[in-house]
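A.B. asks: this one's structure only:
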């Protein structure tokens, strides 16, 4: 991931209502504790790329989604979407059929 990128985890309830936002650059145990504290059932991975050429996912973005989904399974949480935003547009893993 480029230095000018940010990543946030958006916690959602069963009805996909916003519960809160977590800095995705934190450590995994801290992120999990925050998700559990919010009683999150779903989450969105949101990446912001600073004026990148394209919001298209890179290999490491796909790997991130797969790894997070795998780690969430034992906690009965799921990924609602992985969204990449850039100055040139938006890419949704869900809309592209990747989730």
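C.D. replies: Cool, the structure landed. Since this is a predicted model, take the numbers as computed values, not measurements.
A.B. asks: CA atoms for contacts and neighbours, from now on please.
C.D. replies: Will do.
A.B. asks: now the residue most central in space within the chain: how far from residue 83?
C.D. replies: The chain has residue 45 as the residue nearest its centroid, 0.9 Å off, counting by Cα atoms, centre = their mean. Distance of residue 45 to residue 83, given as Cα to Cα, to the nearest Å: 6 Å.
A.B. asks: alongside the first one, take a look at this:
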């Protein structure tokens, strides 16, 4: 009799491990395997999962990669890429639910987690504004601009105009640095000062400007830049 493939039963055992234990007990590649099982119903996906981790760097980097880039990887079809991107979207949605319509200043870490999940892994700069009401409850989270890998054009008057439309009394600005270095540029500092100066006479407070990346975050307020 021919020898059975070594991966026979592996899927069942991995699913059982996942259901019986905390997911932190699994390796990154094992989580990827679980995501790929449904999209690739036959065969051993462990080598593919390990190769994706090696190529992109981590589980988060894999599911956050651009869909077009993922489709170029040998062994990944549309169904598999859809599964990976659904995992990313689910994580962002879960993080968003933790902060939307809640006082964000009392759940600051959750807010930072949401911002990193939604922005930190993008390959180009994005600038978004979180609009708050008088009770500092998040009433709108809007992506204002997309830029290049190292620059995003920001128009201060447009930010304030939108705040007035929403009757927002406070703002938190967030943008990402794809390079991983969260140090603000001189343009970041200047733009922040301009928005603060326009907002103040209109009784709109700029609570913070946060830069996020794969490696962490930088708070303007914590560094006395506001």
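C.D. replies: Nice, thanks for sending it over. These numbers come from a predicted model, not from an experiment.
A.B. asks: with both chains overlaid, what TM-score comes out?
C.D. replies: Superposed pair, TM-score by TM-score structural alignment, normalised by the length of the first structure: 0.83. Supporting alignment: 96 aligned residues with a Cα RMSD of 2.0 Å.
A.B. asks: off-centre distance for stretch 6-19 of the first structure?
C.D. replies: How far stretch 6-19 of the first structure lies from its chain's middle: 9 Å, per Cα atoms, centre = their mean, to the nearest Å.
A.B. asks: buried set for the helix or strand containing residue 88 of the second structure?
C.D. replies: Assigning secondary structure by DSSP states H and E places residue 88 of the second structure in helix 78-97. Going by neighbour count (16 or more other Cα atoms under 10 Å), the buried part of helix 78-97 of the second structure is 80, 81, 82, 83, 84, 85, 87, 88, 89, 92, 95, 96.
A.B. asks: what is the biggest helix by length in the first structure packed up against?
C.D. replies: As assigned by DSSP state H, the longest helix anywhere in the first structure is helix 59-72. Under the contact criterion of 3 or more Cα pairs under 8 Å, 6 or more residues apart in numbering; DSSP states H and E, helix 59-72 of the first structure touches strand 78-86.
A.B. asks: how close does the strand it packs on sit to the second structure?
C.D. replies: Mean deviation of strand 78-86 of the first structure relative to the second structure after superposition (mean Cα distance after the TM-score superposition for the first structure): 0.4 Å.
A.B. asks: average distance between the helix or strand that comes right after that strand and the second structure?
C.D. replies: Once the chain leaves strand 78-86 of the first structure, the next helix or strand it forms, by DSSP H and E, is strand 89-92. Once fitted to the second structure, strand 89-92 of the first structure is off its aligned match by 0.5 Å on average (mean Cα distance after the TM-score superposition for the first structure).
A.B. asks: do you know how far the residue mapped onto residue 41 of the first structure from the second structure is from residue 208 of the second structure?
C.D. replies: In the second structure, the residue matched to residue 41 of the first structure (TM-score structural alignment) is residue 169. Computed as Cα to Cα, the residue 169 of the second structure to residue 208 of the second structure distance reads 13 Å.
A.B. asks: which non-adjacent residue is nearest the residue with the largest distance to the centre of the first structure?
C.D. replies: Most distant residue from the mean C-alpha position of the first structure: residue 53, 20.3 Å away (Cα atoms, centre = their mean). With sequence-adjacent residues excluded and distances taken as Cα to Cα, 6 or more residues apart in numbering, residue 53 of the first structure is closest to residue 88, at 6.6 Å.
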